[in-house]
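Asks: model the following, please.
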Amino acid sequence: MSIQDRLAELGVTLPDAPAPAANYVPFVVTGHHVHVSGQISQGPEGLITGKLGADLDVEAGAGAARACAISLLAQLRRACDGDLDRLVRVVKLVGFVNSTPDFTDQPKVINGASDFLVAALGEAGRHARSAVSAASLPFGVAVEIEAIFEIR
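Replies: I've put the predicted structure just below:
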C-alpha cells in the first residue's frame, strides 16, 4: 500500500508544503537524506499557539505535534517531487515544546508526531528522537519539529 493510501485511510490529506517564514530553505537534500527545517504547529484553522503547562494540556500539545508531522510529510513530498514512496525511513525528529519551567511531559507531547508517523508509515516511521522544552517558540506556537528522512 502506498503512503498516500495509508494517509487516506487515516483521513489525512497533506496540505501544500508551508513556505519558510524567514531567510532559510524548507529542506535540503544531500545524498539519500532530506533534512527538513522546523515545522511549526499549524492546522487548517491557522497556528496552534499556547504554552504547555499553562494554556495547553498534554493532549492538545500532542495534537499540535501531530500537525507538525503532517507538515513534515508535506515538505518531504515536495522534496521528493511528489513521490512519498521514495521514503526509506524517518531517521530522526527533534521536537521543541513551548512550555513552562515546571512542565516535564515534553516526550508525551512529541509522541503526537511519533505515533502519527508510525501509524502512517509503519516500521519506516520509527525513528531516533529528542524532545526538549523551549521558553518560547516563533509566533507563540505550541510545538516545532525538525526531521531527517532517508530516501531512495
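Asks: use CA for all of it now, contacts and neighbours both
Replies: Fine.
Asks: ok, the residue nearest to residue 106 when sequence neighbours are not counted - contacts?
Replies: When the adjacent residues along the chain are set aside, residue 106 lies closest to residue 131, with 5.7 Å between them (Cα to Cα, 6 or more residues apart in numbering). With contact taken as Cα atoms under 8 Å, 6 or more residues apart in numbering, residue 131 is in contact with 94-97, 106-107, 110.
Asks: if you set the cut-off to 6 Å instead, what comes out?
Replies: 95, 106-107 (Cα atoms under 6 Å, 6 or more residues apart in numbering).
Asks: name the helices or strands packed onto the longest strand anywhere in the chain?
Replies: Looking only at the chain and at elements set by DSSP state E, the strand with the highest residue count is strand 87-98. For strand 87-98, the contact count by 3 or more Cα pairs under 6 Å, 6 or more residues apart in numbering; DSSP states H and E identifies strand 128-134, strand 143-151 as packing neighbours.
Asks: let's see this one next to it:
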Amino acid sequence: MIAERLGQLGIVLPHAAAPAANYVPGVVHAGLLHISGQIPFDENGDLIRGRLGEDMTMKEGAAAARRCGIGLLAQMNAVLGDLDKVRRVVKLGVFVASTPNFTDQPKVANGASDLMVEVFGERGRHARSAVGVAALPLGVAVEIDAIIAVDA
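Replies: Below is the predicted model of the structure:
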C-alpha cells in the first residue's frame, strides 16, 4: 500500500493546496488525472522562492522540486481518495525559474522524478519535460504539473 510506503519514507502529505485562481486542482478524464501546477512549500508551509543560477543552488532546486512532488501526491490523494488508485505516473512537466546561462533544469527536476519512483516504484517512472523560465508565480523556484493514469 502506498500509505505504508509514505510512512517508510517519512513523508507526511500536507493538505492539498487550494486553487489560487479560476481553475481546479485536478481533472479526471478518460482514465487520466491531470494535476494543475504545484509550487513548492517547505515543511512549515512557507513558499520556496529563488532562481537557479542566481540565488539558489542545484541541491536547493532539487529539494524544491521534491516539495512540488509532495504537493502532487497530496493532490492525487485529494482527488482520488486513495493513492493506491494510481496506475502510472505518465508525465511530469517541470518549470524551473533560472537565469539564461543555467542549463541543468533536468537535474533540478530529478528531485520530483526520484520521489515518484521512491513512492510508486516502476509505476512512478514517467516521461518528462524540464524547462527553464524567467519567472514563476510568487517568485517560486519550481512549478510542476502532472498526468497520472488512474483506476476509474
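Asks: on that earlier part again, who's in contact with the longest strand of the first structure?
Replies: Applying Cα under 6 Å, 6+ apart, the set of residues contacting strand 87-98 of the first structure from outside is 51, 124-125, 127-137, 142-151.
Asks: so how do I select the buried members of those residues in PyMOL?
Replies: The following PyMOL selection, which keeps only the buried ones among these, applies the criterion 16 or more other Cα atoms under 10 Å:
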select buried, resi 51+124+125+127+129+131+132+133+134+136+137+142+143+144+145+146+147+148+149+150+151
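Asks: all strands of the first structure, in order?
Replies: Counting by DSSP E, the first structure forms strands over residues 27-30, 33-40, 42-43, 46-47, 87-98, 128-134, 143-151, given from the N-terminal end onward.
Asks: on that earlier part again, want to throw the helices and strands packed on strand 87-98 of the first structure into TSV with distance to residue 72 of the first structure?
Replies: Conversion of these to TSV gives the following (distance: least, Cα to Cα, whole Å):
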stretch	distance to residue 72 of the first structure
strand 128-134	14
strand 143-151	7
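Asks: if we compare the ones you listed, which one ends up closest to residue 71 of the first structure?
Replies: If you check each of those against residue 71 of the first structure by Cα to Cα, strand 143-151 wins as the nearest, at 9.4 Å.
Asks: most distant residue from the middle of the first structure?
Replies: Of all residues in the first structure, residue 102 sits farthest from the chain's C-alpha centroid, using Cα atoms, centre = their mean; the distance is 24.0 Å.
Asks: excluding chain neighbours, what is closest to the residue nearest the centre of the first structure?
Replies: By Cα atoms, centre = their mean, the first structure has its centre lying nearest to residue 69, at 2.6 Å. Leaving aside its sequence neighbours, residue 69 of the first structure sits nearest to residue 113 (Cα to Cα, 6+ apart; 5.2 Å).
Asks: longest helix in the second structure, please.
Replies: Using DSSP state H, we find that the single longest helix of the second structure is helix 58-80.
Asks: tell me which residues in that one are buried?
Replies: Counting neighbours by 16+ other Cα under 10 Å, helix 58-80 of the second structure gives 60-80 as buried.
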